[in-house]
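Student: The sequence isn't on hand, but the structure is:
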């Protein structure tokens, strides 16, 4: 249409389905048509501005606005756009495992994070003792409702450095960029041997006698010299 042309009719489509029509010269001016994935509120809609509600995830897709001018030419113009509908999870991600607590040192444990009923599924990330921890590739499961469930699993070998004071702290974050961020944390108990609960001073545990600093330095140097001489002797032979 050219600037200054009067509107004969304006129509809105989702895909090929018309759901809204504005015809200024008719009564009523606004007509709406049933569509499966949302409803139009005619009271909140005006001319080319359409208000839709009760939107489902399947309302996403291609939309087209078509405008026709009055007689005698009935010139027609149209514009298209794509709408994405995001359905955010209703709850924080859950953290679960089939392995029974308390864990043993060097035991391998599988821990799973799940975020349910979203579209699209959020991205899941693991943190172990507040540090990022890579896991298996995220799995997305589709449901008949059109919503998705995200699942991610990590496998951990319970090492002494990961379970200080007998606790393994696991955190899972579910996120949509700029839209959604939720996390959940869970502490898992680890059965540490008595040795880790009552460690003797580090010098005694290494078998070093409590000499003064100067004498210890001399003793240590003597050991290094002895080792060097022994090695040289082996090479010469």
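Tutor: Yep, it's here. All values reported here derive from a predicted model rather than from experimental measurement.

Student: hey, let's count contacts and neighbours off CA atoms from now on
Tutor: Noted.

Student: now the helices for the chain?
Tutor: Assignment of helices within the chain using DSSP state H yields the ranges 194-197, 202-205, 213-236.

Student: can you redo those as JSON lines with mean neighbour count and distance to residue 146?
Tutor: Supplementary listing: those in JSON lines, determined by neighbours: other Cα atoms under 10 Å; distance: least, Cα to Cα, whole Å:
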{"stretch": "helix 194-197", "mean neighbour count": "10", "distance to residue 146": "50"}
{"stretch": "helix 202-205", "mean neighbour count": "10", "distance to residue 146": "59"}
{"stretch": "helix 213-236", "mean neighbour count": "10", "distance to residue 146": "70"}
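
Student: Mind checking those helices for the one nearest to residue 138?
Tutor: helix 194-197 (35.4 Å; Cα to Cα).

Student: Now do the closest one: which elements does it pack against?
Tutor: Secondary-structure packing of helix 194-197 (3 or more Cα pairs under 8 Å, 6 or more residues apart in numbering; DSSP states H and E): no helix or strand packs against it.

Student: Comparison target, given below:
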């Protein structure tokens, strides 16, 4: 498991340090009092494992970090007599269980016609917190999609069921499962093909994607790039333009 370091930098402007305390969610788990022996105390707290040998007044090292360590941390510093000034700062720690696999993406058909509806499913691997799944069509984000958080065991039921159960727990690895219904219109395909992609992201730590190339069932004919008229005598195509020759230059108007 990973090790993290909590840092608390302070300047008492010449005042002696009386005590330094660390809290998680309002509960104290580390205390340093330089005048006492031993000068360090550690209080048991679920998910918090302090490495005493590597901790000091300026930083506290947590080992074997689990998702339960996620939460708000506060450092409180107090000066000694006669003033006993106290200052505190807090920060939020999010422990991320990053997946290593790519998202899994399926569609009900890879060949579609204009006017039809395509259904797609995309699930990011189990992680904590769950990944955010985003759909793209030809490089553009598709806003119309639904996403639910499922435990790995519930994912199988969700794929084959119309109703997707909701999960309230956020302390276990979750699968981000997204369903998409895409109305195929004339702008979906480019030269008879369309690129449908789903991307799974977790902050800046994880970004994986899966892409499927869709094909148009009855590709529309491409517009001709050369327009012209035919010679009534020989049937030869003549460019529909007026060409002028001026001082050695060919100009088209």
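Tutor: Looks like it came in fine. Keep in mind it's a predicted model, so treat the numbers as computed, not measured.

Student: Can you give me the TM-score here?
Tutor: Their TM-score after superposition, calculated using TM-score structural alignment, normalised by the length of the first structure, is reported as 0.65; 204 aligned residues with a Cα RMSD of 3.9 Å.

Student: circling back to that earlier point, could the helices of the first structure be laid out in TSV, adding distance to residue 56 of the first structure?
Tutor: Formatted as TSV, the entries for the helices of the first structure read as follows, by distance: least, Cα to Cα, whole Å:
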stretch	distance to residue 56 of the first structure
helix 194-197	55
helix 202-205	63
helix 213-236	75
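
Student: Quick one, which of those helices gets closest to residue 30 of the first structure.
Tutor: When the helices of the first structure are compared by Cα to Cα, helix 194-197 sits nearest residue 30 of the first structure, at 76.8 Å.

Student: Pull the distance from that closest one to the chain's centre.
Tutor: Helix 194-197 of the first structure has its average C-alpha position 37 Å from the chain's average C-alpha position, going by Cα atoms, centre = their mean, to the nearest Å.

Student: List the contacts of that helix.
Tutor: Taking Cα atoms under 8 Å, 6 or more residues apart in numbering as the criterion, the residues outside helix 194-197 of the first structure that touch it are residue 165.

Student: same question, stretch 146-154 of the first structure
Tutor: Contacts of stretch 146-154 of the first structure from elsewhere in the structure, counted by Cα under 8 Å, 6+ apart, are 57-58, 87, 110-124, 126, 134-143.

Student: give me the stretch of the first structure that the strand or helix carrying residue 158 of the second structure matches.
Tutor: Mapping residue 158 of the second structure onto the secondary structure by DSSP states H and E places it in helix 152-160. Per the alignment by TM-score structural alignment, helix 152-160 of the second structure matches no residues in the first structure.

Student: For that helix, buried residues please.
Tutor: 152, 154-155, 159 (16 or more other Cα atoms under 10 Å).

Student: just curious, which of those residues is nearest to residue 106 of the second structure?
Tutor: The closest of those, once distances to residue 106 of the second structure are taken by Cα to Cα, is residue 159, at 10.1 Å.

Student: residues contacting that closest one?
Tutor: For residue 159 of the second structure, the contacting residues are residue 121, taking Cα under 8 Å, 6+ apart as the criterion.

Student: if you set the cut-off to 10 Å instead, what comes out?
Tutor: Residues near residue 159 of the second structure by Cα atoms under 10 Å, 6 or more residues apart in numbering: 121-123, 177-179.

Student: Now distance to residue 204 of the second structure and neighbour count too, for the residues you listed, in a markdown table please.
Tutor: Formatted as a markdown table, these follow (distance: Cα to Cα, whole Å; neighbours: other Cα atoms under 10 Å):
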| residue | distance to residue 204 of the second structure | neighbour count |
| --- | --- | --- |
| 121 | 24 | 19 |
| 122 | 20 | 26 |
| 123 | 19 | 27 |
| 177 | 20 | 28 |
| 178 | 20 | 22 |
| 179 | 24 | 21 |
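
Student: quick one: which two of the residues you listed are the most distant?
Tutor: In the contacts of residue 159 of the second structure, two members sit farther apart than any others by Cα to Cα. They are 123 and 179, at 8.8 Å.

Student: From residue 225 of the second structure, how far off is residue 75 of the second structure?
Tutor: Using Cα to Cα, to the nearest Å, one obtains 70 Å as the distance from residue 75 of the second structure to residue 225 of the second structure.

Student: Tell me which residue of the first structure lines up with residue 119 of the second structure.
Tutor: Residue-level alignment of residue 119 of the second structure against the first structure, with TM-score structural alignment as criterion, gives residue 110.

Student: Any idea how many residues pack against its match?
Tutor: Applying other Cα atoms under 10 Å, we find 14 residues neighbouring residue 110 of the first structure.

Student: same thing with residue 67 of the first structure?
Tutor: The local packing count at residue 67 of the first structure equals 22, with neighbours defined by other Cα under 10 Å.

Student: try residue 101 of the second structure
Tutor: For residue 101 of the second structure, the count of nearby residues is 11 (other Cα under 10 Å).

Student: how about the nearest residue to it once chain neighbours are set aside, what does it touch?
Tutor: Excluding the flanking residues, the one nearest residue 101 of the second structure by Cα to Cα, 6 or more residues apart in numbering is residue 125, at 6.4 Å. The neighbourhood of residue 125 of the second structure, defined by Cα under 10 Å, 6+ apart, consists of 98-104, 131, 152, 173-177, 200.

Student: distance of whatever residue of the first structure lines up with residue 25 of the second structure from residue 212 of the first structure?
Tutor: Taking TM-score structural alignment as the criterion, the aligned counterpart of residue 25 of the second structure in the first structure is residue 15. Counting by Cα to Cα, the gap from residue 15 of the first structure to residue 212 of the first structure is 85 Å.

Student: With neighbour numbers in mind, choose between these two.
Tutor: Here residue 15 of the first structure and residue 212 are set side by side on neighbour count (other Cα under 10 Å), and the busier one is residue 15, at 13 against 8.
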